[in-house]
Every structure is written in C-alpha cells, then in structure tokens.
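Visitor: Below are the sequence and a predicted model; questions follow.
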Amino acid sequence: MSKVRKVQKEDPLADLPRWAQQLARKYYTKTVNTFLLYGAVRDLQPLQMEDNAKGFGTLKTFLSEELFGGRDHVLFYDRSSGIRSATPETQKDLARVMSGYDAMYGTDYAKVMPRDPGRALQVLENFLRMRLSEGRSLALIIDFAETLVPGGEISHLSSEDRFVLATMDKWAHDPQFLAGDVSIVLLAENLADISPRISRNPYVAPIELPLPTEEERLEYVRYKLEGKRLQSLSDVPLAGLAKMTAGLSRINLDRVLTEALEREIRITSDLLKEKKKEIIQAECHGLLEFIEPVHTLDAVAGHAKAKQMLRQAASALKKGRLEVMPMGYLLSGPVGTGKTFMVSCFAGEIGIPVVKFLNFRSQWQGVTEANLEKIFNLLKALWPVAVMIDEADTFLGNRDSGGDSGTSSRVFGSIASFMGNTQYRGKIVWFLMTARPDLLPIDLKRQGRAEEHLALFYPQTDAERDELFKVMSKKTGVSVDGIDSFSTLIPQGVRAFSGADIEAVMVRSKFRALADGREAVSKDDLAAVLADFVPPSYPLEIELQNLVAVQECTSRELLPEAYRSIDRDLITRRVRELKALLEEG
C-alpha cells in the first residue's frame, strides 16, 4: 500500500495528526534530525489510502508511508527484528552496499544482517553516510529505543549500551546528518525509560503521541462500524460510544468493538463501562484502581456545608465552567469520617470516573518514573476525571526524601508539577485525603494545587448521629424496626461514634440475629450490641486529628460550633503538646 495525495492543499500538513504536524515543522527548521516519539506508539494511526478513503495502520506504517513516503530510503531497526527496509528497492540497495562493506571489512552482512546494536548501528551509519553523500533522502525508524539507550546512570550501563548511547548522541548533532535530508526516529512508550542523554539532548526533539481524543475516537468508530446498522448492534449512539471510551487507544477500542461484533454481544452502557475498566486496569498493571461511583452526595450523612460546596463544584462542571473549579481538594478529619466515600459520591454526582492511585513505586531504577508517566498520560486522556489519593501524607512523600538516588524527590516534584498545571483545571480534579494534613508538604496544599481544604468531623449532635444511622442502614442493608432514635440507645458517656463505628455496630447486630436463627434485626439486638460495643479509644490521636483538621480548614462554616471561636494560637499550642505526648517530636 502506498500513499498518494490527490489534492494539494494550502497547508499540506493539515490532514496529519497534531503530533505529526509538530514533527514535520521541526524537521523543516533543519535544526533537528532526531525525533523521540513516546506515549501511544503502539496505537493505530490514520492512513490515507490510494482511493482517498480513510484507513488505519501501525505507527511504523504511518511514518514510512505518510510522513516519509517521499524519501528515497526508509529503514527500520530494533533488537528483535534487526535491520529491515520499507521497500524491496531499498532492500536491494542495502544488500549492494553491504557487499562492498563485506569486501572491505571481511564480514558477511550481505547474506545475514547483524541484529546486535553494536554492529547494526555501524552498518546503518555506513549506509546513511554513503547515500547522503549522493544527495539521497533517508529515514531511519528505531523501535523499542529503551532497549538501546536505557535510562539510568552511565556507570551502570554495559560497554555495548555505552557505545550505542554515544552513537545516538553523535548522530543527533552530526554535521553531515544535520545538513543532509535524513530523519532518525526513536520510538518508546515511556520517556522516563530513555537515557536523559538522549531525552534531554538539545539536538533531539521529544514528541508525545497522546491517546486519541473524543473526535478521533468517533472517527475510528465510524470506520470500524462502516456498512453495519448501528441500531442492531448497540444501544449507545456513535457519539456516545466515542464519549464513553475516553482513555482507550484505538487498538483497545477495536478490541471492544470486535469482541462485541464477533460474539454478537449487544453494546450497552454497562458493557462499555466494564470493558473500559478491565482494559484500563490491565494497561496500568495495578498502578491505578478504576472506581465506578454508585452513590451521589445524597448518600452522605451530615457534613452539610462540605456537601454544598461539592454540589456547587459539580454544577460548575456540568455547565462546563472549568475556569471556576478548584485545582484540587484536601479532605482532612479523624479516621472514620467518610472522606473516601464523600469523594466517590462527588464523582457519582456528575457521572465522571474515579481513579485511585495504587503503589506505582518500584525498587528498580527508572521504573517508578515510567509508571508515573503512564499514569499521567492516562489521566490526560480520561478527563474529566477525579483522582483519589488516600493517606496522602505518607503516599506522596516530599521533596526531601532521600536514600534512593533522588527518585522519591523527583517523583514528588513530578506529581506537584502535574497537579499545579492550570491547563488541567476542572479536567483532572485532585482529592488528597488524610487524617494528618499537618504532615502533608506545603507544596501540595498551597493555592494552585489542593486549593480547597475541607474538614470532616464525627457527628456532634443526636440528630446527626440518627441521620448517619439511617444512611448506614441503607449502606449495609441492615434495617431495624421500631427505632425512633439511634442516639437514645447509645450508653451514657459514649458519644464519639464515627460512621465506621456505626457500620460495625450494624454488622454485629446482623451477625447476632443470624446466630440466633433469625434474618430480621430487632431493636433488642441493636441495644445489646451497643451495650457491649467499645469504640476504639485513641483520645490523644483523635484530638490531634481534629485540631490539625481545624487548622487546615479554609471555611469557617465547615467547623463544628465548638471549634469556630477557639483562638488559633491556643490550637497551635495544644497541637504541639499532643505531638510531644505522642512522641512525635
């Protein structure tokens, strides 16, 4: 298949993807000959067929036929496949050059091309220089570049890796290569996997290939389902299919559609959500957990002011007023106040996906940064999306982390920088949750990152405890007849019940009924469990968590009445006393 453009347009680059336009414009400046493409390099790319119809193919096909279709020679190389050419003519020419190379150096490359990088790059350089001296135009596409110039300290590289690194570095600023018509394209999924000597080289142009946009997914869905009656295949219209598959590559989208077509499974919203969840979690290799919200903020008991603030944010998102959205939220308060539940309910309020950071760190050098890069690329494709980070004070680290060659410090800097990018305002909403916001670095709490600080507290009144009891009854599926007021059943002197405590009481009551051979939970069951139940008691820790939440809260209306009028200096002194008593220094 060869690419032929039938109509000349004012801008010959207009039909190309944005990343390809960026590459072409950099090439036309004649200051760069080496390009590092990273990101969705395994995805399909749009191709213009001979009959002017639209098609899709691999990135290497796109590069050889769309971008470099007019070059005299296009070559490919990777460790696995070795040296290959895009056309039979180039293959014959390469064999002729190799025959001369064999005669000069006593090798036998005309018959069997070398695959190892040390010899293969020497062969390629010889061919490039010979044809450039004749005024020919060339392109060399090197796949799996991370296996040739891996990230890490140079002192840890093998002698062959050092040779390859030096060769790539030399090619990037070689006068003959810069003056001639040659393009060297390196392909890698993660920029962090590539040696900084290449990725940060001023003579190398890193270009990200993003996951397809909604418009590009719609284009692919139309192509995939062309000639088929959509009504007989799907409950979801074409535009809906494109919108609901945010975060998927064209290959992933093809997998979903092909499976549905071949197995004659009707495409529904539920099927799309489930397949999307499976694919994204598989792609992230346990780096993210994809959470489908099942509740709205109506399911949250108490916290009236916090719910009001989040509802206002949800309303702004629904109206598309992203410019008024906070970059992120910090939710603090004692353990068991429902911070995680409230975040998932906020996402359910507007129907956006929620992802939760899992352990993306690795003991292997460079892997942590690569994992983080993969997460960021996915978040950019998924928006609007809520990002949930539990126990943020310990999970995110800080700039002063040491003992791991600076990895933790770099990771913290990357997260802080990504969180603070105003380009993503309203598109990626961050929720940092912690019972100890005082331990969270100021870098993440300042304006421009986690801007709104919401504090949640245990129920303060009998009315709030009764409301929480009703919510927990629905959540656990445990209903108790004849209960006018849950608070009246709580033994005297025990009032600091958290939502987690009430949920535990409900589960115990159900267990007691089943042990007695009954399905229904009675008032006596609940009263007996409450009489026996002793809430975990950590008075100093809970007091400290309450006070630091008060310190961090950015809205006076969120504070319980007992905390609104307390002098801030008094709170600060008491926090210091509690830390000393708990031996926190």
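Guide: Good, I have the coordinates.

Visitor: C-alpha only now, for contacts and for neighbours.
Guide: Noted.

Visitor: got the contact list for residue 115?
Guide: 78-83 (C-alpha atoms under 8 Å, 6 or more residues apart in numbering).

Visitor: Closest one to residue 147 out of the residues you listed, please.
Guide: residue 79 (7.7 Å; C-alpha to C-alpha).

Visitor: another structure for you, compare them:
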Amino acid sequence: MQQYPNWAQLFARKYLSKTLNHFTLHGNIRDLVLTREEEEERTAFSRFTRFLGDELFAPRDVVIMYDRAGGIYFRDEQSRADFYRALPSPYANAAGQPAEPLPKLPVSVLPLLEKYFRLRLEEGKSVACIIDYAETIIPNADNSSAAAEDRNALVNLLKWMQDPIFLAADFTVVLLAENLADLNRNLVQSPYNAAIKVGLPDMADRRTFIQHFFDYSVDRIRAHSNPSPEVLAQQTAGLSFIQLRSLLAHAVENKEKLTFETLVAKKKELIEAEAHDLLEFVNTAFTLDHVAGHRQVKKHLRSASQALQHGRGDVLPMGWLVCGPVGTGKTFLVSCFAGEVGVPMVKLKNFRSQWQGVTEGNLEKILTLLEAMAPVAVMIDEADAYLGDRAASGDSGVSSRVFAKIASFMSNSANRGRILWFLMTARPDLMPVDLKRQGRAEEHLALFYPDTEEERIEIFEAMKRKTGLVMTKNEVPESIRLGKHTYSGADMEAALTRARFRAAAAGKQRVSLEILEETFADFIPPTYPEEIELQTLLAVKECTSRALLPDRFRHLKLDDIAERISELKMQLEGI
C-alpha cells in the first residue's frame, strides 16, 4: 500500500466529501513528491505534476494539463487521442488527427476544454484537469480594473465550480500556484474551492531523501559528509528536495566533503535565493558574554536559552518586545542571543511592493520558509514602523491584511519555542496592542543607558575592544567613572574613535589618559533630552518584569510615569 504526503491525503479526504470539484494547491509545488510503498519498503520521488497525473489521478479516464506557455498537454497518449477524437474542426480532421495547432490563450482554451468535459462527462467518463501557473490566468486584481481576458477566465472557472453537472460527475480541476495571494480572491474564497498548502519536507522526509540519494548506504553518506545522516537532515531544515539534491550533488561532484561550516553557508545561500532577498541571515560570532551591561536582561535571556537547549521550548514566550532609548544596543543584544542559543536568526527585509498582490505573496513565502526552518529566531528592527497596524488605509487594504496575517502567524501556539520573535523599537507606544499582548510578543524587555560605575566601565572596556583603542596605561577616564555625563554605547564608541583620531594626528599609536579626558570634555553627543526621556519612560512603562528595571525606576508609580509621558509628548508635538 502506498503512503502519500499529508497534503495529498487531505486532498483525497476533501474530494471524497463530494461537495466541491476545484482545488488550489500552493506552496512547495515546484518540488519533488515523496511516496512510500509500505509493503516493499520502497520510496520514490516524482515531479509534482507527474505525481498528480500518474498517482493521485491514476484511476481517471482522462487527465488534461494546461499552462499559458505550453498550452494543452496530456498525461498519456490515450488521453491525447480521446481529446482529438472529440475536437471539432479546424483543430482535428475526420479521423481524429491533429489538423491545426491548439490555442494557448485562456480566452480560447477554457471554452474548448469545457465543451470536451461536458461531452465526456455525459458519457460517464472521469476527468481531471490540472492548470499550472494559475496566477498567470486568474491573477489577483480588482475585478473592475482587471483585463477582459482575466475576467473571462475567472468567470469560466467559477461556472465550472458551481455547475450541477460538473459537481455530480467524477470531475476535478486543480490549480497550481506558489503563492495563494497571487490568485484572484473571488476564486480562492469560493466555497466550491479548497486551498491546500504543500509544505516543505520535514526532518523525517529529508532523512529519507538523503538515504535515497546515497542508495541507502550510511557509509556512502559519511564518505561525503562529516555530519551524520540524522544531523544532516536536522541542519537542512527549510530546504526543498530539489535544493537538498543540489547541495548533496555539489559535494559529490566536486569531491568536497560537507562540513558544518560549508553546510551552513550553502543552506544560507539556497534559502536566501529561494526567498528572493526577502530574508537576510544575521551572522554573529558573539554570545551574551560580549554584551556589556544589561545584567538582569542577559540573565533572563540565558534562562530562555537554557530552556531551548534542553528541549523545553514549551515554556518560552511566543516573542519578546525589546524597547529602550536609541543607542542602548537592542539589535546587538538580540543578535548575541542567537549566538548563545545556537539557532539561525533572520531579519525580514522589505517585502512590500507597489504591485497588487505581490506584497501578500511575498509575505506568504516568508512565513512558509520560517515554518520550515524552525527552530529559528526572527528579528524585526524598528517594529513600530515596519509592521504597521490593523487600521492602516490608503493602499486598498493591503497593509491591514499584512498586519492581520503577521499577527495571526505570531499567535500560532504550535510555533511556541520553534519561531522566536524579537520586535525592537524605541517607541513601543506606537506599536499596536495586538502585537504586544499575551500570546504574541508577551515578554517586554527594557534596556537603558549605563546606570552604575560598574556598568559604565564595562561598556567603556567593550567599546575599547570594538574600536581597537590601545592606551598607554590601562586607566578609565574620570568622566566615565563618576558618570558626569550619560553616554550610550554608540556615544562612547564615537568618542573613543575621536580619541584615536586625535592620537593619530599627533603621530601616536596609543591613546593617553590625557587625550581621552580632553576628548570626553570636548565631546558633545547629538542629544535630544526630551526624546530620550520619553523613550526611557516608555520602556519603563512597557517592561513586564519589575526585576528587570534599574533601581531608580523600580518603585516609580505608573500614574506618575504616564503623566510625565503625556507632558513630554505635548512638548515634542509643540502643543
């Protein structure tokens, strides 16, 4: 007995319900399909359309396929011969042989197919029609602005969905599109259509493919890969079978044994290419040990890291909101957490487009990849501006739909401990409550400028290492020790770079304490005291753990904080 993928089993169940005849398959539809023969313990990998025609629709009398470029083609010679016997002139002669090339444009093809379907269904035949690249035939567009050809194609397919003769017969139409958002919404949302997502291979399927590629020989796998088959399957999360084949074939053909380093680099290259620059991997060689200051926050994140490493992702929050004034190292902290926990971290790039339907299609591809890559951490910087909100308008509702899609995905409890969200912002008040509530970014971490002498010295030493500053004596400027001014990490980095410049101008390789003192005395960082105070108080108000707050904020009353925030906002808005 053959065992089909989960999506194919779902397809079969929905078809047997006898309530619809149209199916839209989307997602990983350009990949190979794995089938298992349980009794003979065999596995096979087929092209997607071949699997549909030869396996899923094997009992059908006729299987016809169509795409806009290739036109009409057939599963087998029997289907082809039967189609031409039924064709009217001028496409076929009296003997049922081709006379003229078949049309390729939907406006001519769909009516021609409908005539053939009706003829054969009246005879009791079973028919399946597979329409590939459906987004080129019924693209996502407002019906009032869509081309006449697209509207005609949509009407034809909607008629097929609801036709009593088609519904009563053994007749099925399958539309193939990588992104569901690329298709006309009237068809996708029709109750006569079932949209089924084809996911990327899971770990067990990747392990099966790896063994199949190497003819089931573990020794052959180890001859070309340092990681074991289990680890190799685990580390290739997010890759399709075709991408995995490319990775393995590259190693075999070039006689380059796969190592962890080459595997990570190749996987990154393949996923970024697949994502079309929608995702960017965040590479970091740092851990939380490299973060200066923020002791309580680091302790909290280390606890999360340990829970994840011990397989207790179920106890982790769905996501974190990291807030604090500019220059407090929010992005660096999150990057270091990824290095600490050992999971890949990605940053969402600009997936928005001016073209209708492209933005939602890009988002669909991103979320599919994130699900397949899990466990993975997702960093969204300037989240207040990047994610928008549910009330966004002015773009035909695209922004509100994008927001709703992201919010829904973030709250999927099945991804707890698998997809870790980090939303970073200096203005958490501008973020919708929907994203900050429990079940989404439920832990709110607040970062602040160094508060104690110990923290100031720690950040000073960290910035010395980062800027490559070498002193004549290992001393700390008085302005740092005594905290005469408040410096962010970015401010301190700028000041130390300026001190190196002064030393170089004087022909010196090392920086003396005197030069440092002069530099800090002269240094005036760009300062916006009202904005910084506002961002600081917003972070205090947003923090969900009193233990993570510095002593000076820990016992402030929320009413007093809210009142001061209102005053600052009025000042900044010029009211």
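Guide: Structure's in. What do you need? The model shown is predicted, which means the values in this text are computed figures rather than measured ones.

Visitor: Just give the TM-score of the two.
Guide: For these two chains in superposition, a TM-score of 0.94 is obtained (TM-score structural alignment, normalised by the length of the second structure); 571 aligned residues with a C-alpha RMSD of 2.3 Å.

Visitor: Out of the contacts of residue 115 of the first structure, which sit inside strands?
Guide: 78, 82-83 (DSSP state E).

Visitor: ok, of the residues you listed, which one's closest to residue 298 of the first structure?
Guide: Nearest member of these to residue 298 of the first structure, counting by C-alpha to C-alpha, is residue 78, at 55.5 Å.

Visitor: what's the counterpart of that closest one in the second structure?
Guide: Residue 78 of the first structure maps onto residue 67 in the second structure, with residues paired by TM-score structural alignment.

Visitor: ok, now residue 386 of the first structure?
Guide: So, by TM-score structural alignment, residue 386 of the first structure is matched to residue 377.

Visitor: Please apply the same query to residue 577 of the first structure.
Guide: So residue 577 of the first structure corresponds to residue 567, using TM-score structural alignment.

Visitor: ok, back up a step: among the contacts of residue 115 of the first structure, name the buried ones.
Guide: 78-79, 82-83 (16 or more other C-alpha atoms under 10 Å).

Visitor: contact partners of stretch 238-247 of the second structure?
Guide: In contact with stretch 238-247 of the second structure (C-alpha under 8 Å, 6+ apart) are residues 28, 31-32, 200-201, 206, 209, 213, 236, 266-267, 270-271, 369-374.

Visitor: Repeat the analysis, applying 6 Å as the threshold.
Guide: Residues outside stretch 238-247 of the second structure that contact it (C-alpha atoms under 6 Å, 6 or more residues apart in numbering) are 200, 369, 372-373.

Visitor: Can you name the two of these that sit furthest apart?
Guide: The widest separation within those (C-alpha to C-alpha) is 9.3 Å, between 200 and 373.

Visitor: Doesn't the match of residue 577 of the first structure belong to a helix?
Guide: Yes - membership of residue 567 of the second structure in a helix is supported by DSSP: H, G, I helix; E, B strand; the rest coil.

Visitor: which residues in the first structure form strands?
Guide: 34-39, 45-48, 54-57, 73-78, 82-85, 138-142, 182-188, 204-209, 288-291, 328-332, 354-357, 385-389, 428-434, 452-455.

Visitor: what range in the second structure matches the third one?
Guide: Residues 43-46 of the second structure are the counterpart of strand 54-57 of the first structure, counting by TM-score structural alignment.

Visitor: So residue 276 of the first structure versus residue 212 of the first structure, what's the distance?
Guide: Look at residue 276 of the first structure and residue 212 of the first structure: by C-alpha to C-alpha, to the nearest Å, they are 15 Å apart.

Visitor: Helices along the stretch 151-300 of the second structure, start to end?
Guide: 164-168, 185-188, 203-213, 218-224, 229-235, 241-253, 260-274, 295-309 (DSSP state H, counting those that start in this stretch).

Visitor: JSON lines please, covering the ones you listed and showing mean neighbour count and distance to residue 416 of the second structure.
Guide: Putting these into JSON lines (neighbours: other C-alpha atoms under 10 Å; distance: least, C-alpha to C-alpha, whole Å) gives the following:
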{"stretch": "helix 164-168", "mean neighbour count": "15", "distance to residue 416 of the second structure": "41"}
{"stretch": "helix 185-188", "mean neighbour count": "18", "distance to residue 416 of the second structure": "29"}
{"stretch": "helix 203-213", "mean neighbour count": "18", "distance to residue 416 of the second structure": "18"}
{"stretch": "helix 218-224", "mean neighbour count": "15", "distance to residue 416 of the second structure": "33"}
{"stretch": "helix 229-235", "mean neighbour count": "18", "distance to residue 416 of the second structure": "19"}
{"stretch": "helix 241-253", "mean neighbour count": "16", "distance to residue 416 of the second structure": "26"}
{"stretch": "helix 260-274", "mean neighbour count": "16", "distance to residue 416 of the second structure": "22"}
{"stretch": "helix 295-309", "mean neighbour count": "16", "distance to residue 416 of the second structure": "11"}
